[in-house]
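# Have a look at this prediction, sequence included:
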Amino acid sequence: MGDGGVYSTGDSLGTAGLDAIIIALGGWLAIAAEPSGAGAVAMAYVTPVAIMNIRTWSPFYEADDGWTGLSGTFADMAREIEQLNGEVDPYWKGAGSEAFKSFVTTKVLTPLNALQEMAERGSDGCNGVGDAMVEIFLAWAGATAGAAIACMAADLSGPVSPAIKWAIIGIWVAFVTACLVAIILLMTGTRSATSAMGTALEELKRGFKLEGDKVVKESSKVGADQRDLIINPENWNKEVQA
């Protein structure tokens, strides 16, 4: 969250713009809270806390677009293969046909469906985090602007103005802390999406053997028993419709 790293041009621009807004609003609040001394607390809470934790949502939306594109690609591939697999039925009957269809289902369609499911979970997770980050930022910005306006209004209260400003800053700090807790809970909540993606990956592993992040090519080959059934003309029982 707070390593300052960026992942794309949009993320870089978004991070710079967001930091500028956070500093500007925090500076306004700090100025409005003076000369009570509460302004220093406000600014201290802005720089190391808000800037380090309230991050731009652009990389999450960019990742969402990527996952959505992958999901659509896998779905299109599976749909086309399933259609072609079904077109075998009118022309090819028997053990050879069933062995071929079983291979396509277990070694091609099942992994593709698992990949689509994994991509959908990735998309849902990234989109959810992005939306939540926008909401948290808007809540923080609204609360900070409101606190600044309240501190300016407190100047009209005479001798009790410093006490009022300290009270305002105290309420603001509590709210910002709640925002940060929400961010922590949000990041924790992404584990459920990660878990769902892990389940999809396990389904993929059942279709293919993996070594590290690579598929063992032998695992995608037709098994000897299936191959014999498929290539033996005696198992074809071909029925061509007129």
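All right, it came through fine.
# CA atoms for contacts and neighbours, from now on please.
Will do.
# Secondary structure element holding the spatially closest residue to residue 120 that is not a sequence neighbour?
Excluding the flanking residues, the one nearest residue 120 by Cα to Cα, 6 or more residues apart in numbering is residue 71, at 6.0 Å. In this assignment (DSSP states H and E), residue 71 forms part of helix 58-86.
# Contacts only, for the residue positioned nearest the centre of the chain.
When Cα atoms, centre = their mean is applied to the chain, the residue found nearest the centroid is residue 126 (1.7 Å). Going by Cα atoms under 8 Å, 6 or more residues apart in numbering, residue 126 touches 60, 61, 63, 64.
# next up, a second structure to put side by side with the first:
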Amino acid sequence: MAWDDGGIFDLSAESDARDTWVWRSVVIGTGALLIVALEPSGAGMAAAAIGTAVVVPNVVDPEVWTSASGEWSELFNVFDAAVADLTEADAAMFAQWKDSAAESFHGFVNGTLLQVLARLREACNLMDDACTQMAIVVISTLVAYFSATVGAIVAALASNAGGPFSPAAKWAVFGVWAPVILAVIAAMVAAVATLWTTNKTLGDAFDALKNKIGEKDGRIDAASVRLPEPVKAVISRYDEWEKKS
């Protein structure tokens, strides 16, 4: 997986792309030192293959995820306030308006709008948590990579100092390093899969909101609430409304 190839967060922002390539450069540099330390056994080329195919494409600046977490948290606050305001407004309206039209509108607000908004609120909370977890996973992956790689470099150099060149010793170092790297990358991929599931939950919630409110030019059109036709018919008979003074 390459983060800038159509993933959840494309690295289109210049600062995000720059910071990510800084991290990738450090990873590439560390990997190059490992390759030199492992050669001429051939293990260095194997390490280069893993680094090129698996490690580097999955390196991303952790700030991408921490920033995303903050944005989802702000959206959660927006939807949370919307739920609270709509609940309060509906209660105030229903206290002054008691008839079949009021019952229909009240039912629509409580049975549809509030449920959809609450679903969006919880989806944003899930995305906030998922992005926070991804930031932790990315940081943990970088720490694990650098720790394992530096350790492998030290071990490979120590094998040089310990006596005549031994390809077996270099391959033994590679044999310890490679499973650790593959395991931490696999953990990152699993975390991304979880994030995609959460992202789908959010998409489903937005689709539900669009179905109830409507959309215009690909955006939710909150200015024109799409009430069910039976509810519209009842509310439109304003001459039959009964208001309490």
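Noted; the coordinates are in hand. Small disclaimer: the values here were computed from a predicted structure and weren't measured.
# picking up where we left off before, what about the alignment partner in structure 2 of the residue nearest to the centre of structure 1, distance to residue 140 of structure 2?
Applying TM-score structural alignment, one finds that residue 126 of structure 1 aligns to residue 131 in structure 2. For residue 131 of structure 2, the distance to residue 140 of structure 2 equals 14 Å [Cα to Cα, to the nearest Å].
# just residue 117 of structure 2 next, same as before
Residue 117 of structure 2 is 35 Å from residue 140 of structure 2, by Cα to Cα.
# one step back: which position in structure 2 pairs with the residue nearest to residue 120 of structure 1?
Under the pairing rule here (TM-score structural alignment), the equivalent of residue 71 of structure 1 within structure 2 is residue 76.
# Show me what the helix holding residue 71 of structure 1 is packed against.
With contacts taken as 3 or more Cα pairs under 8 Å, 6 or more residues apart in numbering; DSSP states H and E, helix 58-86 of structure 1 sits against helix 9-33, helix 110-154.
# which helix is the longest one in structure 1?
helix 161-207 (DSSP state H).
# what do we get in structure 1 for residue 178 of structure 2?
So, by TM-score structural alignment, residue 178 of structure 2 is matched to residue 173.
# okay but the residue nearest to residue 120 of structure 1 is in contact with residue 122, surely?
No - taking contacts as Cα atoms under 8 Å, residue 71 of structure 1 lies outside contact range of residue 122: 9.3 Å.
# Could you count how many residues lie near residue 2 of structure 1?
Neighbour count of residue 2 of structure 1, defined by other Cα atoms under 10 Å: 12.
# residues touching the closest residue to it other than its chain neighbours, list them.
Leaving aside its chain neighbours, residue 2 of structure 1 sits nearest to residue 52 (4.5 Å; criterion: Cα to Cα, 6+ apart). Neighbour list for residue 52 of structure 1: 1, 2, 3, 4 [criterion: Cα under 8 Å, 6+ apart].
# Go through those residues one by one and say which ones hold in structure 2.
Shared with structure 2 under both residues aligned by TM-score structural alignment, their matches' Cα atoms under 8 Å, the contacts from the contacts of residue 52 of structure 1 are 1, 2, 3.
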